[in-house]
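K.L.:
Need coordinates for the below:
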Amino acid sequence: MAWNICWVGLMSPAYAGIAINLEENATAWGGYQEGNPTWVIENSLANSPTGKALRCGLTGGDPYSNIHCYRNLPADPDAHFFTLELDFYLPETSFNNQGMPSRIQALEFTMNQWQGGKRYEWALQWMNVGSNGPQWRYWNPHQSERWVATPIQQALAVKQWHHLQMEGEIRSGQVYYRYFIIDGARHELNMTVAPVLTPNDPDRLAVAVQADGNYAQDAYDLLIDKVNFYHHPKLSMLLPLYQYPSHWNANSYIWDDVAAAQAKVDITAIINPANGPGASGTPNSDYQIGMQALRTAGVTLLGYVPTCWGNSQAQASCYNTRSLVDMKRDIKAYADHFAVHGIFFDEAATDSKQVSFYQELSGYARSLGLPLIVLNPGITPAASYVSNDVVAQSAVTFESSYAEWLQAIKPNDWTQTTAARQSALLVYDVPANAVSAVVNQALQWNYGYLYFTDDGNDGNPWDSLPTYWHSLLDYLVNLQTPPNNTFNSQIGVKPTALIESNTITLSGLSATTALTVTGGEYRKNGGAYTKAKGTVNNGDTLQVRHTASSKSNTTVTTTVKVGKNVYAFKSTTFVIDSTPTPISFTPQTGVSLNSWVESAIVTISGINVAIPVTVSNGEYRLNGGAYTKVKGLLQAGDSLQVRHTAAARAGKMVTTSLKLGNTSVSFKSTTK
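P.N.:
The predicted structure follows:
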């Protein structure tokens, strides 16, 4: 792990808290070495899904030397939430020196903010060699053992790409580890660490990876691809600003209220003069005044473009008859005359068949200098629309009334395993006394953009601000992350072990609600475990348990249903290795007739489950205990010794045979 780094990498531009495909320009990356390695940083065409992967390679050097490959980014003093997502390729390696020395000692992934003389660092390490390895650990620079173990043990598949996502937060001035997702499995961390004082370092952001060398400093490459970094203030507001900017009328003008609110909450406002930029394609003087005030305040602006469901439905159902030419004309008008930061595509399709249609539109917008794209299908679209920002950075996955929100159930799709900023929520007819519950539920369902209003009775809920506008702002400013209500999957558990989940706290329930469980047991508020049906209320805690599978790398799921909400707890057994590292007993010659002959002591390694041991024509003992001929069980770390009675005649051999699982070994002695 690198600290006190001499930063020489290039500072690279990022837009509005989003830095995409950082791997594509290797010259923007710097290297910091620990020990004395030889190393390389370059773009790699080999084995790269995109053809532009970054190679952070150890090529040799002194034992246990490391290379830290980093990318500096401009400072963002307002950022409090951080997401790093990337793909990485795990080359051929053994695990924890089992069978053969492991080429990879450890891999590390970090995101950083230096601000005001402090360094906030979120770092994960996949520790391959060490006690309980392979295992995930997190960074705490204030402990004597700075890499702190998590309970998550995982032997990642070799010669394969893996997807990693880290989520961190600055909470009350502290580094807060939220969770990470590896290959679709989410692991809650909920750890708080103090920042490090760095009074002489300039303010900046950075992301980094590190390849750690082994005792022989064997060469290997850490390839990374699709490296995206998101940094933004708490929750952000996606505000449909569909009211005319009547700046001369103080009683009805709301654009100044939106501009003032930017000082409290990060706001992205959607500008919509006439279901698009209007026939002239240019803003009138009122819009120019209103938009300038918003830009001066730091509000991000999106231009509204209706897309008629990607022409996948009859065009008569759209607000306007639309063609691809119409849509591109609107985009160009916004780029040329409105000085917006991106485009809001309304009436967006959801089917993956329409991705290429929207890819053409978003590509056109980006070619005109409008990088930020938000889709509004109103429901969850196919993941391919937002995967690696192919079409858009975000999608509105719920736009409806408060009554419909109450009927919604927690999503079980890509929105739960991607950056929160990729999902947006628009709810109208929300009463003032329900705002906190809706906000908390939105947080738990992984929404990063949101907006609520009590408007809606006039048919257009987006032409005014809610009556509780200022209290909504205050609530968001002082927002506390609600209790965790997600069961964390456990990977690498022991076969047949009794596995308990973390404890979750229920919220968003309007009344006493029925509960059922399948595939295990649950307990409420710390009571006794049961399989029986029950009821729960807001604030109740739940914990579940089940027996892990007896098979290798196999998942068991316990499902709890609370009303319409479903909570799943999964455990996956580790990859069973029942073949011990090869052992041998040195033959003994010249032993006395009829004497007891003992072998040297060997230590068993290379297995992670108990295996049977049997003996013929002799005896064995484990860990210095009594000798026996009875079948037993052998575990990693056990010491093993064998003995037999030497032959009664000179020059004769006696052989004792042992079977260790499916492996055989013998001990021989020959009389003098």
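K.L.:
CA only for contacts and neighbour counts going forward, please
P.N.:
Fine.
K.L.:
Check whether Val544 really touches Thr516, as I assumed.
P.N.:
No - in this structure, Val544 is not within contact of Thr516 by CA atoms under 8 Å, at 11.6 Å.
K.L.:
So these two - more neighbours on which side?
P.N.:
The neighbour comparison of Val544 against Thr516 (other CA atoms under 10 Å) goes to Val544, with 26 against 17.
K.L.:
now the more buried one, nearest residue through space, not along the chain?
P.N.:
Closest residue in space to Val544, ignoring its immediate chain neighbours: Tyr522 at 4.1 Å, by CA to CA, 6 or more residues apart in numbering.
K.L.:
From Val562, how far off is Tyr522?
P.N.:
12 Å (CA to CA, to the nearest Å).
K.L.:
Between the two, tell me which one has more neighbours.
P.N.:
Regarding Tyr522 and Val562, a neighbour count based on other CA under 10 Å identifies Tyr522 as having more, with 27 against 20.
K.L.:
after the strand or helix carrying the more buried one, next one along is what?
P.N.:
Following DSSP states H and E, one finds Tyr522 within strand 521-524. Where DSSP H and E defines the elements, the next helix or strand beyond strand 521-524 is strand 534-536.
K.L.:
what packs against the helix or strand following that following strand?
P.N.:
Toward the C-terminus, strand 534-536 is succeeded by strand 541-547 as the next helix or strand (DSSP H and E). Under the contact definition 3 or more CA pairs under 8 Å, 6 or more residues apart in numbering; DSSP states H and E, strand 541-547 sits against strand 498-500, strand 504-505, strand 521-524, strand 555-562.
K.L.:
Can you list the buried residues in the helix or strand following the shortest one?
P.N.:
Read it as strand 504-505. Proceeding N to C from strand 504-505, the next assigned helix or strand is strand 513-518, under DSSP H and E. Neighbour counts over strand 513-518 (16 or more other CA atoms under 10 Å) mark Leu515, Thr516, Val517 as buried.
K.L.:
Another for comparison:
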Amino acid sequence: MVRALEILFPLYIYPQDCAVSTTACAWKPLYDSLSAYPNIQFTVIVDPQDGPGPKNTLPDSNYVAAITAINAYANAKTIGYVASTHSARPVDEYQDDVDTYLYWGTQDANLAMHGIFIDEASNDPTTIPYYTTFSQYIRNLTWPGGTPTVIHNQGATLPQSFFDAMPQDIFVTFENAYSVYESATPWTIWTDPIYESLPGPRQAVIFYNFTGTVTDMVTITDTSAEIRAFKYAFVTTGPDYNSWSTEWSTFVAAVNGTNAWMAAHPDTYP
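P.N.:
As a prediction, the model looks like this:
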């Protein structure tokens, strides 16, 4: 199978007017990209209230319509946001959040989540038992579509022992401002041996405050996939994930171009 970069999208924008129509919906740029690039896989992180909201309740009508629309696309997968507070969050609290995301799909198949994004994750090796228990709880449940996607957001490098303890999980090993890329000579993700030593297909990178050119965007997607073999990437011009990047279309097109190049050279990018 040829290597391909996927988009990990923290979609924390409120889906205003999505109950009215997909045309009026605040998430329309995503729907447009899903339609325009059917060969790109999008993993969309859904986060109504810093989590799903009260236990065993459904999201509001705008979220219902917006999630239903995403789940209709074959190249999209929705996963639920759960905070871990750097391993300080009580087990019963995060389990309630996980259970509630699963509950959505039992009430309406169109609202099904397909895994969990564990945010505010620690990279301290002493927290491995906490995150292993967290991951196992998710994986022991029955999810629509089979095996759930579990992604931990440490946002920084972490020891190999995390990957060994949770062999099916993905880890965000870089989440930072684009200025970190600009100021580094050369940038550590491409040169730091720890990134190379960790399994590339189980890593994700996230950039915010992007201020570069189209060429800079392509450099990020090309290097992420072609040199490091990272599984996921996301780039936004915003300081957070509560508004649309002004370069959203540029980013998606860059991912498409990177994947097209790798598909044309399968022997180089297996």
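K.L.:
what's the TM-score here?
P.N.:
Overlay of the two chains. TM-score (TM-score structural alignment, normalised by the length of the second structure): 0.79; 235 aligned residues with a CA RMSD of 2.2 Å.
K.L.:
that older thread, so the strand holding Tyr522 of the first structure matches what in the second structure?
P.N.:
Alignment of strand 521-524 of the first structure against the second structure: no match, by TM-score structural alignment.
K.L.:
where exactly do the helices run in the stretch 101-250 of the second structure?
P.N.:
Taking DSSP state H, counting those that start in this stretch as the criterion, the stretch 101-250 of the second structure contains helices spanning 128-139, 160-165, 178-183, 188-191, 193-197, 214-222, 248-264.
K.L.:
who wins for proximity to Asp96 of the second structure among those helices?
P.N.:
With respect to Asp96 of the second structure, and counting by CA to CA, the nearest of those is helix 128-139 at 11.1 Å.
K.L.:
Return the residue of the first structure aligned against Gln107 of the second structure.
P.N.:
Under TM-score structural alignment, Gln107 of the second structure pairs with no residue in the first structure.
K.L.:
ugh, wrong one, I meant Tyr81 of the second structure
P.N.:
Match for Tyr81 of the second structure (TM-score structural alignment): Tyr304.
K.L.:
In three-state terms, how would that match be classified?
P.N.:
Under DSSP: H, G, I helix; E, B strand; the rest coil, Tyr304 of the first structure falls in the strand class.
K.L.:
next one: Ile289 of the first structure
P.N.:
helix.
K.L.:
dump the residue contacts of it.
P.N.:
Ile289 of the first structure makes contacts with His247, as judged by CA atoms under 8 Å, 6 or more residues apart in numbering.
K.L.:
what residue of the second structure matches up with it?
P.N.:
Ile289 of the first structure maps onto Ala65 in the second structure, by TM-score structural alignment.
K.L.:
go on, Glu360 of the first structure?
P.N.:
If you follow Glu360 of the first structure across to the second structure using TM-score structural alignment, you land on Thr133.
K.L.:
try Ala349 of the first structure
P.N.:
Under TM-score structural alignment, Ala349 of the first structure pairs with Ser122 in the second structure.
K.L.:
Could you double-check that its match lies in contact with Ala83?
P.N.:
No - in this structure, Ser122 of the second structure is not within contact of Ala83 by CA under 8 Å, at 11.1 Å.
K.L.:
Can you classify the equivalent of Cys25 of the second structure over in the first structure by secondary structure?
P.N.:
Matched to the first structure by TM-score structural alignment, Cys25 of the second structure sits across from Tyr253. Of the three states, Tyr253 of the first structure takes coil under three-state DSSP.
K.L.:
Could you count how many residues lie near Tyr253 of the first structure?
P.N.:
Neighbour tally, Tyr253 of the first structure, other CA under 10 Å: 17.
K.L.:
quick one, what contacts the match of Tyr81 of the second structure?
P.N.:
Contact analysis of Tyr304 of the first structure by CA under 8 Å, 6+ apart lists Ile270, Ile271, Asn272, Asn275, Gly276, Pro277, Ile343, Phe344, Phe345, Asp346.
K.L.:
try 7 Å
P.N.:
Counting by CA atoms under 7 Å, 6 or more residues apart in numbering, Tyr304 of the first structure touches Ile270, Ile271, Asn272, Asn275, Gly276, Ile343, Phe344, Phe345, Asp346.
K.L.:
and these, which two are the farthest apart?
P.N.:
Greatest spatial distance in the contacts of Tyr304 of the first structure: Asn275 and Ile343, 12.9 Å, computed using CA to CA.
K.L.:
Between these two, point out the one with more neighbours.
P.N.:
Each of Asn275 of the first structure and Ile343 had its neighbours counted (other CA under 10 Å), and the higher figure belongs to Ile343 (28 against 17).
K.L.:
Now check the first structure for the residue matching Ser245 of the second structure.
P.N.:
Counting by TM-score structural alignment, Ser245 of the second structure lines up with Pro466 in the first structure.
K.L.:
Could you find the closest non-adjacent residue to that match?
P.N.:
Nearest non-adjacent residue to Pro466 of the first structure (CA to CA, 6+ apart): Thr453, at 4.6 Å.
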